[in-house]
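A.B. asks: What shape does this take:
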Amino acid sequence: MTADLYSIAPPLSSPYLDSVSNLEATDGDDWAGFGSAPEIPLDLSAESIRDLRALATRLYKELDTEAPPFGTYEDYLSVSEELDRRAAPAVRLVPGSRPMGFRDNVVRSRFELFDDGEVVGSIAYTLRSGRLTLRNTVLAPDYEEQDSAFALIRGTLLNAHRRRLAVVPYCPRIQTFLDAHPHFKPLVSNS
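C.D. replies: Okay, here's the model as predicted:
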């Protein structure tokens, strides 16, 4: 009886197999309906920062679609890691600056700036329904005259932008910062 089971072969044709076998390899135009991520170069270290940023933007837009192409997330991570790797030495090259840590302390509802493991500045916030209200900016007295306020506010705005939050700058120091640096205004909510 077991010999009879093995002698019965499954059918080799099905509607699915027939439709797949009729596909022919072309220049890739047939795959346009499946989404096509931007092609990333094999060696990201040879690309300029400008090209990497443009590529990261295109990949992010692909990720934001309903059905992103396979591998887009990994490509985005690769490009982001390369940008982060290049950003660390760039911070150290700026005269008179030193690398500072930045984080979102969700327990205390504030963004914090660190220098040598010590909090040197913070921005208190309220987060409700996708709206990030920046209430108050505090800097340690030794850091008032340095670019610490710039690093703290810039980090806060970029973090909110990455998380797609509508920023409401209630704090006067942040409003002054936006007047002095108008290229950050598109990151702030108009309402």
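
A.B. asks: use CA for all of it now, contacts and neighbours both
C.D. replies: OK.

A.B. asks: where do the strands sit along this structure?
C.D. replies: 101-105, 110-115, 118-128, 131-139, 166-169 (DSSP state E).

A.B. asks: ok, residue 125 to residue 179 distance?
C.D. replies: 20 Å (CA to CA, to the nearest Å).

A.B. asks: now the strands of the chain as TSV including distance to residue 20 and mean neighbour count?
C.D. replies: Output for those, formatted as TSV (distance: least, CA to CA, whole Å; neighbours: other CA atoms under 10 Å):
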stretch	distance to residue 20	mean neighbour count
strand 101-105	50	16
strand 110-115	53	21
strand 118-128	49	18
strand 131-139	48	18
strand 166-169	46	21
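
A.B. asks: packing partners for the longest helix that the chain contains?
C.D. replies: What stands out as the longest helix in the chain, according to DSSP state H, is helix 72-93. The contact analysis (3 or more CA pairs under 8 Å, 6 or more residues apart in numbering; DSSP states H and E) places helix 72-93 against helix 49-63.

A.B. asks: residues of the helix it packs on that come out buried?
C.D. replies: 52, 55-56, 59-60, 62-63 (16 or more other CA atoms under 10 Å).

A.B. asks: would a markdown table of the strands of the chain with distance to residue 72 be doable?
C.D. replies: Output for these, formatted as a markdown table (distance: least, CA to CA, whole Å):
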| stretch | distance to residue 72 |
| --- | --- |
| strand 101-105 | 27 |
| strand 110-115 | 30 |
| strand 118-128 | 30 |
| strand 131-139 | 29 |
| strand 166-169 | 26 |
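
A.B. asks: now the other sequence, so there's something to compare against:
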Amino acid sequence: MDIATVSVVASALVALGTLAANFIGGERQRSHEADLDFEERVWEEKSRALFAVIKECRVMIDSDDSLTDDTRQSWALYLSRRLDTLTDAQATVEAFASTRCRTELTGLVEAMRSSGVKDYLGNRVDRFEKEWFDVLKYDPNTMPTSDLLDDIKRRRRFQEWADDAKKEAVADFDPDLPDLQGRAQRLLDAARESVRRPKD
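C.D. replies: Predicted coordinates:
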């Protein structure tokens, strides 16, 4: 084989090697960029859920009203709202947070439910009372009598639904507030730690 042929073959092999290296490098770069994009989306979802958990725990910990007959209903509705937010975050926490954070969240949710805290009732009362209030936006002096009577019926219906939800909220409601607040503190600590760390 003469020198010219060797030179051409060597040049072709170098060119092929360069193309292969560029292709492999490009594939690695695309894969790396896809991984970074996924990690960014996961972090946004994870941090949103954990920040919601931290906020709810902080609110529970900072609540210093004692549980009395006069505050029982407000506590039941208040904890129901907290429970809704915590359970909304549960799937994301389960997917992306640390084992400690998942365990503490599950423990707090179970303790709240076993204390008689019921899902959705606090938010249901809020919705019915908003609907009741929205009916008041119409001027009764300019409304036809039949419409006014219909609005009065609607207001009464919303009020009855809100009252029923309040009664349901206090049925079997018997929380150990210091225990729930202690659990909330442990969950808050675990969630803070989990924001900065990958799932274990």
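
A.B. asks: Quantify their similarity with the TM-score.
C.D. replies: The TM-score (TM-score structural alignment, normalised by the length of the first structure) is 0.24; 64 aligned residues with a CA RMSD of 4.2 Å.

A.B. asks: Taking the centroid of the second structure, which residue is nearest it?
C.D. replies: residue 89 (3.0 Å; CA atoms, centre = their mean).

A.B. asks: so where does it fall, helix or strand?
C.D. replies: For residue 89 of the second structure, the element it lies in under DSSP states H and E is helix 72-96.

A.B. asks: In terms of secondary structure, what does the helix or strand just after that helix contact?
C.D. replies: Scanning forward in sequence from helix 72-96 of the second structure by DSSP H and E, the next helix or strand is helix 99-114. In terms of contacts (3+ CA pairs under 8 Å, 6+ apart), helix 99-114 of the second structure is packed against helix 72-96, helix 177-196.

A.B. asks: just so I know, which of these lies nearest residue 106 of the second structure?
C.D. replies: Minimum separation from residue 106 of the second structure across these (CA to CA) falls at helix 72-96, 8.0 Å.

A.B. asks: for the closest one, which positions count as buried?
C.D. replies: For helix 72-96 of the second structure, burial by neighbour count (16+ other CA under 10 Å) applies to 72-87, 89-90, 92-94, 96.

A.B. asks: how far away is residue 46 of the second structure from residue 84 of the second structure?
C.D. replies: 18 Å.

A.B. asks: same check, this time on residue 146 of the second structure
C.D. replies: 39 Å.

A.B. asks: what does residue 12 of the second structure give?
C.D. replies: 66 Å.

A.B. asks: Residue 47 of the second structure too?
C.D. replies: 18 Å.

A.B. asks: before we move on, what about residue 103 of the second structure?
C.D. replies: 18 Å.

A.B. asks: Assess the claim that the residue nearest to the centre of the second structure and residue 46 are in contact.
C.D. replies: No. Using CA atoms under 8 Å, residue 89 of the second structure is not in contact with residue 46; the gap is 9.1 Å.

A.B. asks: Could you pull out the residues contacting both of those two?
C.D. replies: Residues touching both residue 89 of the second structure and residue 46 by CA atoms under 8 Å, 6 or more residues apart in numbering: none at all.

A.B. asks: From what I see, residue 72 of the first structure and residue 62 are in contact.
C.D. replies: Yes. Here residue 72 of the first structure reaches residue 62: they are 7.3 Å apart, a contact under CA under 8 Å.

A.B. asks: elements contacting the longest helix along the second structure?
C.D. replies: The single longest helix within the second structure, with elements called by DSSP H, is helix 3-62. Applying 3+ CA pairs under 8 Å, 6+ apart, we find helix 3-62 of the second structure packed against helix 72-96, helix 177-196.

A.B. asks: Of all those helices, which one comes closest to residue 55 of the second structure?
C.D. replies: When those are compared by CA to CA, helix 177-196 sits nearest residue 55 of the second structure, at 8.4 Å.

A.B. asks: circling back to that earlier point, mind listing what's buried in the longest helix of the first structure?
C.D. replies: Within helix 72-93 of the first structure, judged by 16+ other CA under 10 Å, the buried ones are 72, 75-76, 79-80, 82-83.

A.B. asks: ditto for stretch 182-193 of the second structure
C.D. replies: So for stretch 182-193 of the second structure, counting by 16+ other CA under 10 Å, buried means 183-193.

A.B. asks: Then stretch 35-46 of the second structure?
C.D. replies: For stretch 35-46 of the second structure, by 16+ other CA under 10 Å, it's 43, 46.

A.B. asks: How far does it sit from its chain's centre?
C.D. replies: Centre-to-centre, stretch 35-46 of the second structure and its host chain are 16 Å apart (CA atoms, centre = their mean, to the nearest Å).

A.B. asks: related to what we said a few turns ago, quick one, which of the strands of the first structure is nearest to residue 19 of the first structure?
C.D. replies: strand 166-169 (47.2 Å).

A.B. asks: From the contact counts, what lies against that closest one?
C.D. replies: strand 131-139, helix 148-162.

A.B. asks: can those go into JSON lines with extra columns for distance to residue 114 of the first structure?
C.D. replies: Shown next, in JSON lines, are these (distance: least, CA to CA, whole Å):
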{"stretch": "strand 131-139", "distance to residue 114 of the first structure": "11"}
{"stretch": "helix 148-162", "distance to residue 114 of the first structure": "9"}
